[in-house]
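Engineer: the sequence isn't on hand, but the structure is:
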């Protein structure tokens, strides 16, 4: 089987396979932008919709390396950026975050950004090859 077919199979399962539904903020985009701008003055933030929390299944040594940095082997995948305080992402851009520093309610924090999860999303386990295919997609 060639790499493109394997990547397509991995992505299909990742994006369309079963996942545990989660709820994010119920506020509208403009309201979220204003609240986030007031609350997160010291750290960049990004509001996203159509998101999925991915618990990445890694070899033990890689997971230890990530935990040694104070992070968890969990990523955020968002199909649509709504607003980014640094203009790194434009509205509608797809995002694959760095590993998780903190996750609480509708806030997912990576090393460099706080992501505000708007609307409904999901959580699931993902293989490292599937995450690599997603990042390359």
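Structural biologist: Nice, thanks for sending it over. None of these values were measured; they are calculated from a predicted model.

Engineer: okay, CA-based contacts and neighbour counts for the rest of this
Structural biologist: OK.

Engineer: what about the strands in the chain?
Structural biologist: Per DSSP state E, the chain carries strands over the ranges 20-23, 45-57, 74-84, 95-96, 100-104, 107-110, 114-117, 120-127.

Engineer: then this one, side by side with the first:
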């Protein structure tokens, strides 16, 4: 779901290095989910300005997992998070976990559903960008 925003950032920050991280909600039959990270490819982030972007900041779990994985590769000089829509809970989580980071967002929706989707949000950003998931 983050790829369209990633490309938009690269269009603006056209001389920036960039990383790619595959992370997603892996849903379980009982209705719960965990955040699963399969792949990371990144230049050295030591001393760099790190911008982590994703279309939606619901709980903050995915974005925090990705940021922590990238920061294991080096210590960035600055950390920024960029999102189109954030929930109140996600924003508070990110401020608590990354107190020195900047958070760029277009808008904030206060409500999260029991399944941790932002309401009204924009729907499933990944499905809207790439089609419905085939996983169970």
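Structural biologist: Yep, it's here. It should be emphasised that the depicted structure is a prediction, and the values quoted were computed from it without experimental measurement.

Engineer: TM value for the aligned chains?
Structural biologist: A TM-score of 0.25 describes the superposed chains when it is computed by TM-score structural alignment, normalised by the length of structure 2; 55 aligned residues with a CA RMSD of 4.7 Å.

Engineer: picking up where we left off before, of the strands of structure 1, which stretch is the most buried?
Structural biologist: By mean neighbour count, with neighbours taken as mean count of other CA atoms under 10 Å, strand 114-117 ranks first of the strands of structure 1 at a mean of 25.

Engineer: so what does that strand touch, helix or strand wise?
Structural biologist: On a contact count with 3 or more CA pairs under 8 Å, 6 or more residues apart in numbering; DSSP states H and E, strand 114-117 of structure 1 meets strand 45-57, strand 107-110.

Engineer: between the strands of structure 1, which one is closest to residue 4 of structure 1.
Structural biologist: strand 120-127 (16.5 Å; CA to CA).

Engineer: in TSV: the helices and strands packed on strand 114-117 of structure 1, plus distance to residue 116 of structure 1.
Structural biologist: Rendered in TSV, the data for those read as follows (distance: least, CA to CA, whole Å):
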stretch	distance to residue 116 of structure 1
strand 45-57	5
strand 107-110	5
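
Engineer: to residue 96 of structure 1, which of these lies closest?
Structural biologist: Taking CA to CA as the criterion, residue 96 of structure 1 comes closest to strand 45-57 out of these, the separation being 9.7 Å.

Engineer: correct me, but residue 125 of structure 2 touches residue 56?
Structural biologist: Yes. The pair residue 125 of structure 2 / residue 56 is scored as a contact, 7.3 Å apart, by CA atoms under 8 Å.

Engineer: give me the more crowded residue out of the two.
Structural biologist: Summary of the neighbour comparison: residue 125 of structure 2 and residue 56, criterion other CA atoms under 10 Å, with residue 56 having more neighbours (28 against 17).

Engineer: dump the strands of structure 1 to TSV, plus distance to residue 3 of structure 1.
Structural biologist: Rendered in TSV, the data for the strands of structure 1 read as follows (distance: least, CA to CA, whole Å):
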stretch	distance to residue 3 of structure 1
strand 20-23	28
strand 45-57	20
strand 74-84	22
strand 95-96	21
strand 100-104	28
strand 107-110	30
strand 114-117	32
strand 120-127	16
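
Engineer: which one of these lies closest to residue 39 of structure 1?
Structural biologist: Once these are compared by CA to CA, strand 45-57 is nearest, at 9.8 Å.

Engineer: report all helices and strands that that closest one contacts.
Structural biologist: For strand 45-57 of structure 1, the contact count by 3+ CA pairs under 8 Å, 6+ apart identifies helix 29-39, strand 74-84, strand 114-117, strand 120-127, helix 128-136 as packing neighbours.
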